[in-house]
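> Requesting a structural model of the entry that follows:
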Amino acid sequence: MRPFFLLTLLSLLSLEITAAQSAEVAHIHILDSGRSTNLRGLSSRDGSEIWVSGSNGWVGHTKDGGSSWNWLQPQGYQQRDFRDVQALGNGSAVIMGIDTPAVLLKTTSGGTAWKQVYFNNTPGMFLDAMDFSDNQNGIVVGDPVGGQIFLARTQDGAESWQAFTPVFKDSVLSGEAFFAASGSNIHLEDGGYFLLPSGGAVSRFWNSSRQRAPVLLPLQQGILSAGPNGMDVQGNIIAIAGGDYTKPGQGDSCFALSFNGGRTWEPQHALPGYGSAVAIINKHTLIACGLTGVWISYTSGKSWQTLDNTPFNALLYIKKQNRLLLAGPHGKIGVLENF
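Just a heads-up that it's a prediction; the model follows:
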């Protein structure tokens, strides 16, 4: 065997051994659980002040990294499903109530008081995800209404919202929509451009900064309950987790990765199951979660290892702390370190 190939083989074996050892060491520590809510919203700007949101009107808030939590239900909204939350810093946050009617609420007092900053009772209105590029500029996406993607934006820290219609070279198809599994299905960039994956009748990637047709994603196609459920963006690297939420154990065509801003997508091996959220740790390391567990890849998504079988809906990587937060069913909030 030639020395070059031997060194390459040894390097690959070393990588696999290191990955296996890391997976064994990594452990999810539960910070809080037992609340009668299915958490899908998770946000933090610094890793210390963290917000979560979910069903039955519940919102959780901590200022000490998760050691202690304050749970609250905004008055008059106790039956709402808050599928997403955005931390704005210093006790300010926005929560997204998805439908009948769709609402956005804001607090500047750590959740003590809330005010309604957006209301929409248009038939068929269903909000899916929200993102902010800073503490002033934000965007929210909803399922198509009247054949148009519903989008609204704010430029004043969520105090006011304006619906808008972007110019694309294609229109949404009948049955093409978006998913509200983890509040991470839209990404707002500096300058107001946004990235958005669709699913249902067709799974495509929309980029508002390019006047071109959306790109077909290498995910399940033509199934109304399947498509992208969570996305993470780090520079030109974009990772998407998805699948069919009615078949959580089915992992084929559930992951997509791009290294060039979404122009082309890498062929990938399947996730171990349906994925609702994904985090990019670095070019090679990714972590995803879903209803059947939490998984890590050290090979840019080509192979995955199971870290935990606990179901989670949302996750968030705090880079400066090298810490991963997770939120899911039964009010469960976890943290993953040593990965």
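> From now on I want contacts and neighbour counts done on CA atoms only, so please keep to that.
Fine.
> where along the stretch 1-150 of the chain do the strands fall?
27-32, 39-44, 50-54, 59-62, 70-72, 82-89, 92-97, 102-107, 115-120, 127-132, 138-145, 148-154 (DSSP state E, counting those that start in this stretch).
> closest to Asn260 out of those?
strand 127-132 (21.1 Å; C-alpha to C-alpha).
> and the end-to-end length of stretch 188-208?
For stretch 188-208, the first-to-last residue distance is 10 Å (C-alpha to C-alpha, to the nearest Å).
> for that stretch, which positions count as buried?
By 16 or more other C-alpha atoms under 10 Å, the buried positions in stretch 188-208 come out as 188-189, 192, 194-208.
> I'd like the distance from it to the chain centre, please.
13 Å (C-alpha atoms, centre = their mean, to the nearest Å).
> same deal with stretch 158-175?
On C-alpha atoms, centre = their mean, the centre of stretch 158-175 falls 19 Å from that of its chain.
> Buried residues, it. List them.
Buried, per 16+ other C-alpha under 10 Å, within stretch 158-175: Ala158, Glu159, Trp161, Phe168, Val172, Gly175.
> again with stretch 124-142
Those would be 125-133, 135, 137-142, for stretch 124-142 by 16+ other C-alpha under 10 Å.
> How about stretch 5-22?
Ala19, Ser22.
> Now tabulate the strands of the stretch 1-150 of the chain in a markdown table and tack on distance to Val335.
As requested, the strands of the stretch 1-150 of the chain are arranged in a markdown table below (distance: least, C-alpha to C-alpha, whole Å):
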| stretch | distance to Val335 |
| --- | --- |
| strand 27-32 | 5 |
| strand 39-44 | 12 |
| strand 50-54 | 12 |
| strand 59-62 | 14 |
| strand 70-72 | 17 |
| strand 82-89 | 18 |
| strand 92-97 | 21 |
| strand 102-107 | 25 |
| strand 115-120 | 30 |
| strand 127-132 | 22 |
| strand 138-145 | 26 |
| strand 148-154 | 31 |
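> One more, please, to line up against the first structure:
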Amino acid sequence: MKNMLFFALILTFTACKTNSKAIEKETFRGDVTMEIHEIMTDSISIRALDYANGDYWYSGNDGKYGRIHAATGAIKKFQLTSMEARKMEYRSIAVTEHYTYLLSAGNPALIYKITQATDEVKLVYTELGDQVFYDSMKFWNDQEGIAFGDPTVDCLSIIKTIDGGETWTKSKCTDLPKFIKGEAAFAASNSNISIYKDNVWVVTGGAAARVLHSKDRGSTWDSYPTPIIAGGEMTGIYAIDFTDNKHGVLIGGDWNNKEDNLANKAISFDGGKNWKLMDAENGPGYCSDIVFIPETNGKEILAVGSQGIWWSGSQGEDWKKLTDQGFYTLKMINDKEGVLAGHFNVSKFILK
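The predicted model follows:
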């Protein structure tokens, strides 16, 4: 959301019935604790993480980005060279087998393509306009990718590439769900897009908290309401994750009232058509990221925000707070380890 640049630089309906059977709700592990080990500090705010080929990649403000070897912790730091590039925050990142893509939040929107083998950097997309603000980006493979952002005309912004980012096409408003005035999205964690096979889901906030879903990699779209809090400039959905084509989770809340946990997280068992609110009694309030923990058959969930980190082993029916230490985003590579990023900090974590 455009105003996130101002509000978050220092960080930066009723439940519906479900139509398909949930994964069996047994706890995968009886209990979980978390060890956090700082691996990097830098004077940047990091809201974008991805992983491929044994490396975590991150990006932040001042044109800075880098890669962290998952096994050794070795770090390579980079910085974009042009003054225009260094003015922007890079809150979206996508890593494929051979390339890494960075997308800026704000005007202008800039996409850089990095060849991993040589570290060569190429500017492949520029979009100008007072309302331009992209929030998240994902790639299915080396050729096909998608990015999502705030409206610039009468619909939300979706751009796609089918040639490895060399060219991008912006979807026409006639091909997208009808726009709700005041609806936008949040560049809080590069997590308001989730992809699985040909599916892509994107989530919104502000005046509405909706899920937009495409079964054909962004050619056609449907939209679904959610019970997540909406109506305020900083309310809505901040992150979404699907573990298959049926089971999804989302989280957000009210950035101005971070303790409120009544209508900020939900789960779907039918591909995002219907959403059920998760437990609020001991669950997290506002969070900027959420994931299904890999290799747990959709049973375990991690939620991350500036107020701490929470774990659920029961698909959100109950929660345990693991730490008060706050982060903006995370990436897991198996059921035990991953990386967290936030303000001036990147840390490795292990679940036990």
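> And the TM-score between them?
Scored against TM-score structural alignment, normalised by the length of the first structure, the superposed chains reach a TM-score of 0.86; 317 aligned residues with a C-alpha RMSD of 2.4 Å.
> Assign a three-state SS to Lys258 of the second structure, would you?
At Lys258 of the second structure the chain is in coil, as set by DSSP: H, G, I helix; E, B strand; the rest coil.
> what residue of the first structure takes the place of it?
Correspondence of Lys258 of the second structure to the first structure, assessed by TM-score structural alignment: Pro248.
> Who are the contact partners of its match?
Gly273, Tyr274, Gly275, Gly290, Leu291, Thr292 (C-alpha atoms under 8 Å, 6 or more residues apart in numbering).
> Would you quantify the distance from the residue nearest to it when sequence neighbours are not counted to Glu159 of the first structure?
Distances taken as C-alpha to C-alpha, 6 or more residues apart in numbering place Tyr274 nearest to Pro248 of the first structure, at 4.7 Å, with adjacent residues excluded. Tyr274 of the first structure sits 36 Å away from Glu159 of the first structure, going by C-alpha to C-alpha.
> swap in Trp71 of the first structure?
For Trp71 of the first structure relative to Glu159 of the first structure (C-alpha to C-alpha), the value is 23 Å.
> ok, now Gly89 of the first structure?
Relative to Glu159 of the first structure, and taking C-alpha to C-alpha, Gly89 of the first structure is found at 15 Å.
> same check, this time on Asn313 of the first structure
Taken as C-alpha to C-alpha, the span from Asn313 of the first structure to Glu159 of the first structure is 28 Å.
> just Asp81 of the first structure next, same as before
In terms of C-alpha to C-alpha, Asp81 of the first structure sits 21 Å off from Glu159 of the first structure.
> Could you do Thr165 of the first structure as well?
In terms of C-alpha to C-alpha, Thr165 of the first structure sits 20 Å off from Glu159 of the first structure.
> And stretch 216-230 of the first structure, what's buried?
Result for stretch 216-230 of the first structure [16+ other C-alpha under 10 Å]: buried residues 216-221, 223-230.
> Onto which residues of the second structure does it map?
So stretch 216-230 of the first structure sits over residues 225-239 in the second structure, by TM-score structural alignment.
> Would you mind measuring the gap between the ends of the matching stretch?
OK, stretch 225-239 of the second structure end separation, C-alpha to C-alpha: 15 Å.
> Tell me how many other residues crowd the equivalent of Trp275 of the second structure over in the first structure.
Applying TM-score structural alignment, one finds that Trp275 of the second structure aligns to Trp265 in the first structure. Trp265 of the first structure has 18 neighbours, counted by other C-alpha atoms under 10 Å.
> if we can go back for a sec, how about the buried residues of stretch 124-142 of the first structure, which pair is most distant?
For these, and using C-alpha to C-alpha, no pair is farther apart than Met125 and Asn135, which are 25.5 Å apart.
> which residue sits closest to the residue mapped onto His213 of the second structure from the first structure, ignoring its sequence neighbours?
Applying TM-score structural alignment, one finds that His213 of the second structure aligns to Asn207 in the first structure. With C-alpha to C-alpha, 6+ apart as the criterion, Asn207 of the first structure has its nearest non-adjacent residue at 4.8 Å, and that residue is Leu195.
> Could you measure from the residue in the second structure that the one you found lines up against over to Asp222 of the second structure?
By TM-score structural alignment, Leu195 of the first structure lines up with Trp201 in the second structure. Per C-alpha to C-alpha, Trp201 of the second structure is found 10 Å from Asp222 of the second structure.
> Please identify every residue contacting each of the two.
With C-alpha under 8 Å, 6+ apart as the test, Trp201 of the second structure and Asp222 both reach Leu212, His213, Ser214.
> The first one belongs to a helix, doesn't it?
No: the secondary structure assignment for Leu212 of the second structure gives strand rather than a helix, going by three-state DSSP.
> what kind of secondary structure is the aligned residue in the first structure for Cys287 of the second structure in?
Residue correspondence to the first structure (TM-score structural alignment): Cys287 of the second structure is matched to Gly275. Using three-state DSSP, the structure places Gly275 of the first structure in coil.
> tally of neighbours for Gly275 of the first structure?
36.
> Kindly report the same for Lys122 of the second structure.
By other C-alpha under 10 Å, neighbour count at Lys122 of the second structure equals 13.
> Which residue is the nearest non-sequential neighbour of the aligned residue in the first structure for Lys299 of the second structure?
Using TM-score structural alignment, the partner of Lys299 of the second structure in the first structure is His284. If the residues on either side of it in the chain are set aside, His284 of the first structure comes closest to Ser300, at 4.3 Å by C-alpha to C-alpha, 6+ apart.
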